[in-house]
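Novice: Got a predicted model here, sequence first, then my questions.
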Amino acid sequence: MTTTAGPSTPVSAVLAATGETPGPRAVTGGPGLPQRRQLVTELPGPRSRELLARREAAVARGVSITFPVFVVAAGGGILVDVDGNALIDLGSGIAVTTVGNSAPAVVDNVIRQVQAFTHTCFMITPYEGYVAVCEQLARLTPGDHEKRSALFNSGAEAVENAVKIARIHTGRQAVVVFDHAYHGRTNLTMALTAKNHPYKNGFGPFAPEIYRVPLSYPYRDGLSGAEAAARAIRVIESQIGAHNVAAVLIEPIQGEGGFVVPAEGFLPALAAWSKAAGAVFVADEVQTGFARTGAMFGCEHEGVVPDLIATAKGIAGGLPLSAVTGRAEIMDSAHPGGLGGTYGGNPLACAAALGAIETIERDGLVERARAIGARVLPRLRAVAARVPALGDVRGRGAMLAVEIVDPATGRPDGAAAGAVARRCHAEGVVVLTCGTDGNVLRLLPPLAIGDELLDDGLAVLVTALESLAG
């Protein structure tokens, strides 16, 4: 059955095309949305194709689309498109909708806030929500030292401001980053990012004093964490000089770079070196933060306490918000007026963040992330045992990945990874690729997803992966 729902068609009418009865919050995409995959048209359907044509006439070519279906409702682990198809979401908008697309606490907080006021600019006339978010960040982030926070809009802004703070605190300029890193698309964060295409190609010149060193990549280098850290430190000391380093910036688990989990001991060794060298150790937890990895923050798995931590994505249940949180003496190095922005810590986003944090803690989503990993990883490893193209299965919690390689050579096979993703999309399961060579399939299911729906999505993925066996 197909539907001709238009842009202004009520969500309830679109859902009716699936034969489902909306739950109590289905009209807002809330938890009442039926939690099962159902395809009523080809993908993309006719209305999505119409909107795609409009998009191509109005949106800049540089803004790409992974899966050209247009969503009208979402909740739990389901996305409903304009044609009435119900898709399984294993991407969470790139790790943003950790608590679901419209968790009640997030929605209710935002409604109350939007009815009160939408904006004043915290730097002009402040409001409690900003302060409350900073208080929660001080409570939640690793370490019991005195902390301060500053709020921004995007992960790239948070990372860029962390670099600013580290430089003014140390009086140094050099920033150490790692192979395969991704930190954003602003000029400075493009310089911090490793991958050229599509993120950097043609957009230079880039900011100076950025130095790249080898990462711990167990599948590729076979080194222990201690060995990989010693290698990285040798490069820093010989090619940069410890006395020049303002910051060592690293993702506890790489995101766009391929969901690379460093070998045990790598992160603690770098944090210890940074402390001894007087450099600021910065954890980019934009993708790993807020319960995603089975800890509130990824660096907690090895007890690492960063000097500064950059967060975004899962912090606010889908609204744009980011933060830099860190040691009070470092954060307070910036002079008044040196940090901020017109929209940073917008009151709606702060209200959403407080709702998201409440949901994570009330619903036990840290434990839920661990349960998802325990459910998914064994099945993926079983496939890898019989399909040689699956070079590596890795991840923590609900941040999981499969690296696809040429079985004969072990080289990255981005074409095969893309084919698997497209096969999943055709069956109504949203998965993402990543990696420097585009050969890694990444899974980022919302932590609100139920086991039955997760199993259905995983079954589709397993079938697609098994097709690589020939």
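Specialist: Great, that's in hand. Keep in mind that what you see is a predicted model, and the values were worked out from it rather than measured. Numbers count the residues shown, from 1 in each chain.
Novice: Going by C-alpha atoms from here, please, whenever you check contacts or count neighbours.
Specialist: OK.
Novice: quick one: secondary structure of Leu79?
Specialist: Judged by DSSP: H, G, I helix; E, B strand; the rest coil, the three-state class of Leu79 is strand.
Novice: Name the nearest residue to it, ignoring sequence neighbours.
Specialist: Once its chain neighbours are removed from consideration, Leu79 has its nearest residue in Leu87; the separation is 5.0 Å (CA to CA, 6 or more residues apart in numbering).
Novice: Report how many residues lie close to the one you found.
Specialist: Leu87 has 25 neighbours, counted by other CA atoms under 10 Å.
Novice: just to confirm, which helix or strand has it in it?
Specialist: With elements delineated by DSSP states H and E, Leu87 resides in strand 86-89, which encompasses its position.
Novice: Who are the packing partners of the helix or strand Ala150 falls within?
Specialist: Here Ala150 is covered by strand 147-152, with elements defined by DSSP H and E. Using 3 or more CA pairs under 8 Å, 6 or more residues apart in numbering; DSSP states H and E as the contact criterion, the elements in contact with strand 147-152 are helix 128-140, strand 322-327, helix 328-331.
Novice: relative to strand 322-327, how tilted is it?
Specialist: In this structure, strand 147-152 runs at an angle of 160 degrees to strand 322-327, with axes from the mean of the first three to the mean of the last three CA atoms, to 10 degrees as the basis.
Novice: if we can go back for a sec, who wins for proximity to Ile372 among the helices and strands packed on strand 147-152?
Specialist: Among those, helix 128-140 comes nearest to Ile372, with 22.1 Å by CA to CA.
Novice: you'd agree Ala247 is up against Phe281?
Specialist: Yes: in terms of CA atoms under 8 Å, Ala247 counts as a neighbour of Phe281; the distance is 5.8 Å.
Novice: Residues that sit against both of these two, list them.
Specialist: Ser274 (CA atoms under 8 Å, 6 or more residues apart in numbering).
Novice: any idea how far Val11 lies from Met399?
Specialist: From Val11 over to Met399 the distance is 30 Å, taken as CA to CA, to the nearest Å.
Novice: hang on, I meant Pro68
Specialist: With distances taken as CA to CA, Pro68 is found 24 Å from Met399.
Novice: and here's the other structure:
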Amino acid sequence: MIEEEVRTPAAVRDAQRWTAHNYHPLPVVVSSAEGAWVTDVDGRRYLDCLAGYSALNFGHRHPKLVEAAHAQLDRLTLTSRAFSHDRFADFCRELSQLCGKELVLPMNTGAEAVETGIKVARKWGYRVKGVAAEQANIVVAEGNFHGRTTTIVSFSTDEDARADFGPYTPGFRCVAYGDLDALTAAIDENTVAVLLEPIQGEQGVIVPPAGYLPGVRRICTERNVLLLADEIQSGLGRTGTTFACEHEDVVPDMYLLGKALGGGIVPVSAVAADAGVLGVLQPGQHGSTFGGNPLAAAVATEVVRLLATGEFQRRSAELGARLHAKLQALVGRGLLAVRGRGLWAGLDIDPALMSGREASERLMTRGVLAKDTHGSTIRLAPPLVITEEELDHAVAQLAAILAE
């Protein structure tokens, strides 16, 4: 056992030596995983309560997704969009139907989906709405997290993500999240879209006030502005519905999807909208060599089919109710507040006890993996395959560190 115990520190040091320090990971070096559990290089098992920021909604190595990947690896992995392939049409059709939209545009990462949405909204504004050239603006929310490209960080209010990456891309107006009056005031004749997360994940799982999303939908309709819903973290079963917008019966003009769409196996993202919106794109105006590749399409099609059963949405809703009830019982006992929906929670820890980083490290020593954000807040987002017993175990470990 002595030999095994030194493997993690050495692996951590080696990674730090050869990698740009753009992340501050917990000192865990995972070597294998299954379901809701991961195992490190020393053989220690951890309950994964982060699930790759929702990229692993279906758990690690879900059998149907692994089977789909293996089968496709033996046949065809890449063609580029210079040709079509035999998995492409099924993927696009089934994802369009899941979203209730006429068209999808496959990409790779969540940031690419957001960039695609921005470009499509601007082009729609010029070609359909009639906005004067170079005058389009998009309204966004404070506390947003949509990715880390230069355009996206241009409208971030997180200085860690934004500082020293200018000059910044113009064309965005940032207003307080949850404030309908501020949003209304920011819209003018050149506004082409409102881009929002239905629940702000990176900010600490911030759920907007009741009526906010329906209000945004009404304003966008009245002012002939597209509503772009970034469901990259909140979508595909995470909150107990296929999309978080469904909790208030809101249908956006465009879904921005990613993370869980790749089943935790390959990066897959997509934009879904009707032909009147996505149809503004013509050949040569936008694309990606790997977007919608055969391997990605094979895995993502199986993801869509898993979601079409409704099983994972039900699990998230039922287990989420259990999770939030148990977490609420800890408010006043080390927790200041709990937010979220389904199997997604933001927990504000009393800063007098510990920081979010310290809480994550203490949970790690107890075999539970979570991640901090913004001071004393941590996020829980376990895979949707987690069991009641595993969920109860995670909350018990949280209660234990709060009582230490």
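Specialist: On my side now, so go ahead. Keep in mind the model is a prediction, meaning the values are calculated, not measured.
Novice: Please state their TM-score.
Specialist: The TM-score (TM-score structural alignment, normalised by the length of structure 2) is 0.93; 395 aligned residues with a CA RMSD of 1.7 Å.
Novice: quick revisit: give me the distance from the strand holding Ala150 of structure 1 to the chain's centre.
Specialist: Averaging C-alpha positions (CA atoms, centre = their mean, to the nearest Å) puts strand 147-152 of structure 1 19 Å from its chain's average.
Novice: In structure 2, what range does it match?
Specialist: Aligned by TM-score structural alignment, strand 147-152 of structure 1 corresponds to residues 102-107 of structure 2.
Novice: again, but for stretch 244-258 of structure 1
Specialist: Stretch 244-258 of structure 1 lines up with residues 190-204 of structure 2 when matched by TM-score structural alignment.
Novice: The matching stretch: end-to-end distance?
Specialist: Counting by CA to CA, the length from the leading to the trailing residue of stretch 190-204 of structure 2 is 32 Å.
Novice: what sits against the spatially most central residue of structure 2?
Specialist: With distances taken as CA atoms, centre = their mean, the residue of structure 2 nearest its centroid is Gln233 (1.8 Å). Neighbouring residues of Gln233 of structure 2 by CA under 8 Å, 6+ apart: 53-55, 201, 258-260.
Novice: Pull the residues that contact stretch 323-330 of structure 2.
Specialist: By CA under 8 Å, 6+ apart, the list of residues contacting stretch 323-330 of structure 2 reads 337-338, 343, 345, 391-392, 395, 399.
Novice: mind redoing it with 10 Å?
Specialist: Contacts of stretch 323-330 of structure 2 from elsewhere in the structure, counted by CA atoms under 10 Å, 6 or more residues apart in numbering, are 316-317, 319-321, 335-345, 347, 380, 388, 391-392, 394-396, 398-399, 402.
Novice: residue boundaries of the strands in the stretch 301-450 of structure 1?
Specialist: Applying DSSP state E, counting those that start in this stretch to the stretch 301-450 of structure 1 gives strands spanning 308-311, 322-327, 390-396, 399-404, 429-430, 432-434, 440-443.
Novice: nearest to Ala271 of structure 1, of those strands?
Specialist: Ala271 of structure 1 sits nearest to strand 308-311 of all the strands of the stretch 301-450 of structure 1, at 11.3 Å, using CA to CA.
Novice: Average offset of that closest one relative to structure 2?
Specialist: Its aligned residues in structure 2 lie a mean 0.5 Å from strand 308-311 of structure 1 after superposition (mean CA distance after the TM-score superposition for structure 1).
Novice: all helices in the stretch 301-404 of structure 2, in order from the N-terminus.
Specialist: Along the stretch 301-404 of structure 2, the segments classed as helices by DSSP state H, counting those that start in this stretch run 311-328, 356-365, 388-403.
Novice: Report the buried residues of the longest one.
Specialist: If I follow you right, that is helix 311-328 of structure 2. For helix 311-328 of structure 2, the neighbour count (16 or more other CA atoms under 10 Å) marks 312-317, 319-324, 326-328 as buried.
Novice: Just tell me the aligned range of it in structure 1.
Specialist: Alignment of helix 311-328 of structure 2 against structure 1: residues 364-381, by TM-score structural alignment.
Novice: From one end of stretch 352-372 of structure 1 to the other, what's the distance?
Specialist: Counting by CA to CA: the opening and closing residues of stretch 352-372 of structure 1 are 24 Å apart.
Novice: Equivalent analysis for stretch 336-352 of structure 1, please.
Specialist: One end of stretch 336-352 of structure 1 sits 27 Å from the other (CA to CA).
Novice: again, but for stretch 317-337 of structure 2
Specialist: End-to-end span of stretch 317-337 of structure 2 (CA to CA): 20 Å.
Novice: Enumerate every residue touching Gly414 of structure 1.
Specialist: Counting by CA under 10 Å, 6+ apart, Gly414 of structure 1 touches 403-406, 420, 433-441.
Novice: Can you find the partner of Ser355 of structure 2 in structure 1?
Specialist: Structural correspondence for Ser355 of structure 2 with respect to structure 1 (TM-score structural alignment): Ala416.
Novice: what about the closest residue to its match other than its chain neighbours, neighbour count?
Specialist: The shortest distance from Ala416 of structure 1 to any residue that is not its chain neighbour, by CA to CA, 6+ apart, is 6.9 Å, and that residue is Ile404. For Ile404 of structure 1, the number of neighbouring residues by other CA under 10 Å comes to 29.
Novice: Wait, Ile404 of structure 1 touches Val440, no?
Specialist: Yes: in this structure, Ile404 of structure 1 is within contact of Val440 by CA atoms under 10 Å, at 6.0 Å.
Novice: gap between the match of Ser355 of structure 2 and Val402 of structure 1?
Specialist: Taking CA to CA as the measure, Ala416 of structure 1 and Val402 of structure 1 are separated by 12 Å.
Novice: Which neighbours do those two have in common?
Specialist: Where contact means CA under 10 Å, 6+ apart, the residues bridging Ala416 of structure 1 and Val402 through contact with each are 389, 439-440, 465.
Novice: Most neighbours among those, which one is it?
Specialist: Neighbour tally across the shared contacts of Ala416 and Val402 of structure 1 (other CA under 10 Å): the maximum, 33 neighbours, falls on Val440.
Novice: That's all I had, so thanks and see you.
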